[in-house]
Structures are given as C-alpha cells and as structure tokens.
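> With the sequence up front, the predicted model follows.
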Amino acid sequence: MTTADKLTLWLAQLRDTGRGVLVARSVIAVAGAVAIVVPGLGVWDQLDLVPMLAIPLLAVTVVLPDSLGGVLFLLVVTIGWMVRAPAEIGWELVLTAIAAVVMHLATAFAAQLPSYVRVERRALRRWVLPGAIAVLVVPVIAIAAALVRGAEVPGSLLVTVGALVLATVTVWFAAGQRLGRD
C-alpha cells in the first residue's frame, strides 16, 4: 500500500467517523488541554519538559485512544505536578485531577470503539453517570484529605485510601458492573 493509498484510506475513515466517537475524542482533547494548562498557571515554576512531552502524547491519545499515549500523558502530568507543585491542595490540583479523571474516562470509552462506529445515545448515557460521580467525588476526596491531613489524625492515610476505595466501588456499580461472572 502506497502512502497515497494510506492517506486516502485514513481520510475516508475520518469522513465516516461517528458523532459519539468525535464527542469522546473532543472530550479527550479538551480535558488533556486543561490538564496541561492549569498546572502551568500555578505560582510555582513548572518543568518546561512537561508541556513538551504532554502535547505530543495528547495528540497521540486523541488519534489513537487505545494506545499507550494516554497512560504516558497522565504520568507526565502527574510527575510534573509532584516534582514542583506545593504540598497543599489548591484549586489547581482539584481542577487538574478532574481533567485527568475525565480524560481517563473518555479515553476508556473511545478506546473500545473503532473510529467508524455509530454510537447510540444509550451507550453514551451509560458513561454519563459514572463519569459524573467520578468528577464530583474527586474534589470531595481532595477536601476530605486536606481536612484530615490538617488535623493530623492518626491513620489519616487509611481514611484517604478508604475514601478512594469507596469512590471506586461507587463508580464501579454506577457503571452497571457486577462482582460475579454473568
């Protein structure tokens, strides 16, 4: 297959892309952009390497959501935050965490589908409830962790891990998953 044939095939597939796939990939792009931009707005000096690595990884994730690009993107953004960000929880951390969760959910949804598939609204609605729960739980856990950490309560790590496990279980069951085999 020549380069012209590959380009023609790619353009035909792009023309046949369904609306649900475009919505999911648009959400990936917007959430990824927020995860790159918001840490850069912080008062600390962010590593210059983070956007240089994250932007190409975001492009790869949008085009190929089932690739390793999404995981590497989240690792770059997270490690960039951990290296230079202040220890306290602020609005930047909460917004970046929400963007990472939204990007993760949209990437998981888009990775299941070929680009040419037509997605019904029912399939999109199935992702709305777990996504909304996950987005709402992130700031609650962040605030609870800040309160527990500020109070210097013994076992605060267990409280935070317990909250994360409870949130994960809530999202799991909201997504319609079951514990046993069907």
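Looks like it arrived, so ask away.
> hey, let's count contacts and neighbours off CA atoms from now on
OK.
> Check the offset of the helix or strand that contains Leu58 from the chain's centre.
Here Leu58 sits within helix 49-63, counting by DSSP states H and E. Here helix 49-63 shows a centroid-to-chain-centroid distance of 13 Å under the convention Cα atoms, centre = their mean, to the nearest Å.
> Kindly report the same for stretch 155-169.
Computed by Cα atoms, centre = their mean, the chain-centroid distance of stretch 155-169 equals 20 Å.
> ok, structure two:
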Amino acid sequence: MTPSEKITLWLAQLQASGLAARLARLVIAIAGGVALLVSAVQPWDQLDLIPLVAIPMLVATVVLPDSLAGVIFIVVMAGGWLMRAPAEVGWSLALLAIALLMVHLATAFSAQLPSYALVHKQALRRWLVPTAIAVVLVPVVAIAAALIRDAAVPGSMLVTVVALVLATTLIWFAADQRLGRD
C-alpha cells in the first residue's frame, strides 16, 4: 500500500468516525498548537531543533495517537523548556503545562480507539472530571511551588512531592480507576 493510499484510507476512516474521536484529535491539535505557540513567544532563545521535531510529532500524534509520537512531542516540549527557560515559575509555564496535560489526556483517550471507531459523546464524561481537576490543579501547584521556593522553607521539595502525589491520587480516584485487574 502506497503512502497516498494509506492517507486516503485513514481520512475515510476518520470521516466515518464518531464525534468523540474527532473531538479528541481536535483537542490534541489545538493544545499542541498552544504549547508550540507559548514556547515560541518566550523572550529566551529556544533551541532551533524544538519546532523541527515537535511539529511533525504533533501531526503524527493527531494522525496516530497510539504511537510514540505523543510521548516524543511532550518530552521535546518539556525538555526544550527545561534546557533554556529561566528557573522561575510563571503563567507561561503553567499555560504550557496545561497544554501538555491536555495533549496527554486527549491522546490517552483517542489512543484507546481506532480512527474509525464510533464512540458516543457520553464516553467523554469519564474523562471530563479528571481533566477538569488536573487543569485546575496545575496552576495551583505552580503558584504554590513558586511561593514555597521564594519562602525558603526547609523541606519544600518534600511538600511539593506530597502535593503532587495527593493531586495524582485525587485524579486517579476521580477517574474511577481500580487497582489490579477488573
């Protein structure tokens, strides 16, 4: 099968898919675009390699959400930020974190489904509460981390780790996850 035939087949399957699958892929594209835009408008100089790797990985994540492209996109975006960004926590970092979180959650949802799956909008309800909690917690944790770091509190790393573990636990139980096999 030639690449053009594969693309034609994928587009036909996507056209036959349900609204939930298309909406999840749209969220991946928009959130990934926001992450790229936030990184691009920063005053510090980001690596030139970041957009050259991140943009194709974002496109590949939208097309094949169950591939390794989504992980590579998130690692490249976060790694580029860690390499060149200033150490302070600000609104741009919180926005980037929320965008990467949305890419992660939408990719996790759409990776469960083949591109031609017919999924009702009700399937998104299970993802709505954990996503809302995570989107609210990201700026709260970022602001708390900035306040703790500026206060020079002994054991601030322990406080941050405990806060993240509690947030992860809250999201886990909000998603109605079970330990072990069902």
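Everything's here; your move. Quantities reported herein were computed from a predicted structural model and do not represent experimental measurements.
> Distance check, the closest residue to Ile74 of the second structure other than its chain neighbours against Pro43 of the second structure.
Leaving out its chain neighbours, the residue that sits closest to Ile74 of the second structure by Cα to Cα, 6 or more residues apart in numbering is Leu100, at 6.4 Å. Distance of Leu100 of the second structure to Pro43 of the second structure, computed by Cα to Cα, to the nearest Å: 20 Å.
> which of these two has more neighbours?
Remark: of Leu100 of the second structure and Pro43, Leu100 carries more neighbours, 25 against 9, as counted by other Cα atoms under 10 Å.
> so who does that one touch?
Counting by Cα atoms under 8 Å, 6 or more residues apart in numbering, Leu100 of the second structure touches Ala31, Gly32, Ala35, Ile74.
> secondary structure element for it?
Going by DSSP H and E, Leu100 of the second structure is part of helix 91-111.
> what comes up buried for the helix or strand just after that helix?
Downstream of helix 91-111 of the second structure, the next assigned helix or strand under DSSP H and E is helix 125-151. Residues 127, 130-131, 134-135, 137-139, 141-145, 148-149 are the ones in helix 125-151 of the second structure that count as buried (16 or more other Cα atoms under 10 Å).
> Can you report how many residues lie near Thr2 of the second structure?
Neighbours of Thr2 of the second structure (other Cα under 10 Å): 7.
> repeat for Val165 of the first structure
Residues lying near Val165 of the first structure (other Cα under 10 Å) number 12.
> mean offset of the host helix or strand of Val34 of the second structure relative to the first structure (after superposition)
Using DSSP H and E, Val34 of the second structure sits in helix 19-40. With mean Cα distance after the TM-score superposition for the first structure, helix 19-40 of the second structure departs from the first structure by a mean of 0.6 Å once superposed.
> Check which helices and strands that helix sits against.
helix 49-63, helix 69-84, helix 91-111 (3 or more Cα pairs under 8 Å, 6 or more residues apart in numbering; DSSP states H and E).
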